[in-house]
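J.: Just a sequence and a predicted model for now, questions to come.
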Amino acid sequence: MLSSHDLNLMTSYLKSKGYTKEQIASMNDKQILRDYEEKTKEFLYQAKKQIDIIPQTPKEVQRKDLQHLQIPLELAQIIEQDNVKIYEMLDEYIENYSVREVAEVIFMKTKHTKIAKLEKMMRIKRSQLQELWLEALERNLSTLPAEEAQTLLKFYYDKKDNLIELKDIYTRSNDKKYLSQIYEIACMKLHIVRDYMPKELEETYRVYYDNSQEKIELIKQILNISNGFEKGYLLGLSMHDLGELLIQIQEELQKKKKEEEEVKMYFDEFKDALHSTKEEMFLEVCIDAASALSRERFQELCANLAKKFKTFRHRFTDIARHHKEISNLQIVF
């Protein structure tokens, strides 16, 4: 069943998408939820498609055919005379072919170059291009909301080994008009998710929230009060789950603290009763403690008292025998 808060969010969003008051009034909660989910999924899909700066060229033409790899003999000879020229003259080839493919063509056209050295130098050049374009992307996307910028950068870092796509993304990000369009869509997407889809916020921007100070602080709080979890496990949880876990641990600690205080209180009361001549005082403490404490805590208390006071076991056993209706009193030492 939808809460009134969730229902208000959903109906407000549907109104923003053109639904009239009459349409919404004629719908039951199940229909509102169905339409809301359809509209939000469609919005997120379209927004993501527009924001992800990915080339639309078909896969078969994204990478040049190996048979077209023609490196002029003069260029190969220049590189043979001065290998450092690789860093200046082979950008086009490195972008479109693998390191191994280009190195083999140069190797076949020269006499004294070593293919292992060529490959090593070309990998360095490839890394330089990746770093250059990714740094530029980070600068160009810095105007976007942090949630969107970090999500996009993670997406592009995952694609860095495809230099054709990476260069295309980098080139597009230098277009101020295009970036302005992306900015508008990103802001609208964040606004919609934050205001109308709060439960989807963290999942939509998981990269951002996984590295947020808020999440780091939650994990720190949990690790400070419990050694039952590995940090790696906690990093994999959502902030919602971390928050619930923290509350659960805090409640358990509070319960444990309260039980320990009660155990200490009853220990002192038993101590006084054992030194008293009034038998009813000992009986009263036995019944109160057995009723208030968990069976495990009560057994621990009785075992400790039996070790500390020689008369405890006999007096306690006698009372337990006369009050079999109280299950916590039925203890085997």
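T.: Now that the structure is in, tell me what you want to look at.

J.: Please make it C-alpha for all contacts and neighbour counts, starting now.
T.: Will do.

J.: Okay, buried residues for the helix of greatest length in the chain please.
T.: Longest helix in the chain, counting residues (DSSP state H): helix 239-274. Buried residues in helix 239-274, defined by neighbour count with 16 or more other C-alpha atoms under 10 Å: 239, 242, 245-246, 259, 262-263, 266-267, 269-271, 273-274.

J.: Same list (the residues you listed) but as a markdown table, adding distance to Met197.
T.: Below are the buried residues of helix 239-274 laid out as a markdown table (distance: C-alpha to C-alpha, whole Å):
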| residue | distance to Met197 |
| --- | --- |
| Met239 | 16 |
| Leu242 | 20 |
| Leu245 | 23 |
| Leu246 | 24 |
| Glu259 | 41 |
| Glu262 | 45 |
| Val263 | 48 |
| Tyr266 | 51 |
| Phe267 | 53 |
| Glu269 | 56 |
| Phe270 | 57 |
| Lys271 | 59 |
| Ala273 | 61 |
| Leu274 | 63 |
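
J.: Comparison target below:
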Amino acid sequence: MALSRDRMIEFLKRHDYDPNTLQSMETKEIQEAYQEVTKKLLGSYFHLTNDNKSIKTNSILLDMGELTEFKQKLKDCANDVITLIECLQEGYMKFDYSEVNDLLAIALKDMPMHKMQKISHIAYRSFQEILLSQIATALKGLPKEEFKVLEEFYEKRRNDTQFLHQTIDKLKDPATRQQILTMARVKLMVVKDFMPSNLYDVYRDYYNNVPQKLELVAKVRALTGLYSKEYLKEMPFEELETLYQDILKHNEQEEQDRKMFLKYSQAIQESVDNNDDEGFNEICYKAVTHLTQKQLSMLVEYMNGQNPFFLSKFESVVHEYKKKLHIKR
């Protein structure tokens, strides 16, 4: 639904437009001005949030005293894994990833390599989580749609810890953080009001992870293993609902086919075992009249495999059945 003239005027007033000038403008002119302002805001927003050019730090000579102190700290933590992980987290915060691991290898040279690698992996992973958590905390005021999009964006950059550090520093500035929050709200409003058909594509990460969709994905996967979780999450909600209903119907039909197959195959087998030709003919008549083509084909194929004389007897019964139908007509 498009914004009203009054709402656009109020918006433009907050962006230094003269109220009297706005009142004298045609609605089309106001719409053009509104779109121009929002484009500028969104351009700045994407620059602030999606700038993927990581700034390289200048090569510097690290203080040898700091390195020596850190190496000794690693040695002191050698027998306490939890403390060692915390120590490594502090190191990753201050030094380069490879430098920390080099110092770890030197300080704990007697530790088995596989154990050292595992501890390092856990420490670095938890260090990344700390950085991502700090970013998430700074962005808590975002609309939920925007928050999820940015959360996924930074998650994909988790290995670029320098970029995450720079983002945290940027968000520490109240003015920058407020600018991002404001422009995120504007972006959401513009998409909802002017591009509602693009809402899912723009906020795919959000809509793919809402509880209702995740619950439906779980239901589909409980019924069939044909689809991966990610494939189902990417499917539009309406299509996913249709798929779920189709699978339910298919499974219900499969269960019905199974029950009918068991019922008639057991009855036919009993009539054969008891040499009950009359019972055999009766159950075959019922099978022909009550079973679907698929169910009947399954039954005939199975019984023919069980008894080499079944097919000829069955065809004879069917022939007699067709003759009776012809006579009735």
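T.: That came in fine, so what should we check first? Note that the structure is predicted; figures quoted are calculated from it, not measured.

J.: Just the buried residues of the helix or strand where Arg125 of the second structure lies, please?
T.: Using DSSP states H and E, Arg125 of the second structure sits within helix 113-138. Residues of helix 113-138 of the second structure classed as buried: 116, 119-120, 123-124, 127-128, 131-132, 134-136, 138 (neighbour count, 16+ other C-alpha under 10 Å).

J.: ditto for stretch 314-327 of the second structure
T.: Quick answer for stretch 314-327 of the second structure (16+ other C-alpha under 10 Å): Phe314, Val317, Val318, Tyr321.

J.: Also stretch 156-170 of the second structure?
T.: Judged by neighbour count (16+ other C-alpha under 10 Å), stretch 156-170 of the second structure contains these buried residues: Arg158, Thr161, Gln162, Phe163, Leu164, His165, Thr167, Ile168.

J.: Equivalent analysis for stretch 93-102 of the first structure, please.
T.: Tyr93, Ile94, Glu95, Asn96, Tyr97, Ser98, Val99, Arg100, Val102.

J.: Same check on stretch 37-47 of the second structure?
T.: Buried residues in stretch 37-47 of the second structure (16+ other C-alpha under 10 Å): Thr38, Leu41, Leu42, Tyr45.

J.: and those as CSV, adding distance to Leu216 of the second structure and secondary structure?
T.: Supplementary listing: those in CSV, determined by distance: C-alpha to C-alpha, whole Å; DSSP: H, G, I helix; E, B strand; the rest coil:
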residue, distance to Leu216 of the second structure, secondary structure
Thr38, 36, helix
Leu41, 37, helix
Leu42, 34, helix
Tyr45, 34, helix
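
J.: Which one of those is nearest to Asn198 of the second structure?
T.: Checking the buried residues of stretch 37-47 of the second structure against Asn198 of the second structure with C-alpha to C-alpha, the nearest one is Leu42 at 15.7 Å.

J.: roughly how far apart are the equivalent of that closest one over in the first structure and Cys187 of the first structure?
T.: Using TM-score structural alignment as the criterion, Leu42 of the second structure maps onto Ala47 of the first structure. From Ala47 of the first structure across to Cys187 of the first structure, the span is 10 Å (C-alpha to C-alpha, to the nearest Å).

J.: How about Ala273 of the first structure?
T.: 71 Å.

J.: Equivalent analysis for Ser180 of the first structure, please.
T.: Between Ser180 of the first structure and Cys187 of the first structure the distance is 11 Å, computed by C-alpha to C-alpha.

J.: just Arg315 of the first structure next, same as before
T.: Taking C-alpha to C-alpha, one finds Arg315 of the first structure at 75 Å from Cys187 of the first structure.

J.: chain center to stretch 100-118 of the second structure, what's the gap?
T.: Here stretch 100-118 of the second structure shows a centroid-to-chain-centroid distance of 36 Å under the convention C-alpha atoms, centre = their mean, to the nearest Å.

J.: Please report how far the match of Leu42 of the second structure lies from Thr204 of the first structure.
T.: 12 Å.

J.: ok, now Glu22 of the first structure?
T.: Distance of Glu22 of the first structure to Thr204 of the first structure, computed by C-alpha to C-alpha: 32 Å.

J.: before we move on, what about Lys257 of the first structure?
T.: Applying C-alpha to C-alpha to Lys257 of the first structure and Thr204 of the first structure gives a distance of 39 Å.

J.: and what of Val263 of the first structure?
T.: 48 Å.

J.: go on, Ser180 of the first structure?
T.: In terms of C-alpha to C-alpha, Ser180 of the first structure sits 21 Å off from Thr204 of the first structure.

J.: higher neighbour count, these two?
T.: Legend: neighbour count by other C-alpha atoms under 10 Å for Ser180 of the first structure and Thr204, higher for Thr204 (19 against 14).

J.: And that one? What does it align with in the second structure?
T.: Using TM-score structural alignment, the equivalent of Thr204 of the first structure in the second structure is Val202.

J.: show me the contacts for its match.
T.: Under the criterion of C-alpha atoms under 8 Å, 6 or more residues apart in numbering, the contact list for Val202 of the second structure is empty.

J.: Over to the one 3 residues further on?
T.: Residues in contact with Asp205 of the second structure (C-alpha under 8 Å, 6+ apart) are Lys148, Val149, Glu152.

J.: which among those residues gets closest to Leu3 of the second structure?
T.: Distances from Leu3 of the second structure to the contacts of Asp205 of the second structure, taken by C-alpha to C-alpha, are shortest for Val149, at 24.5 Å.

J.: so which helix or strand takes in the closest one?
T.: Here Val149 of the second structure is assigned to helix 144-156, by DSSP H and E.

J.: Whichever helix or strand comes after that helix - contacts with which helices or strands?
T.: Sequence-wise, the next helix or strand downstream of helix 144-156 of the second structure (DSSP H and E) is helix 161-171. Applying 3 or more C-alpha pairs under 8 Å, 6 or more residues apart in numbering; DSSP states H and E, we find helix 161-171 of the second structure packed against helix 113-138, helix 174-194.
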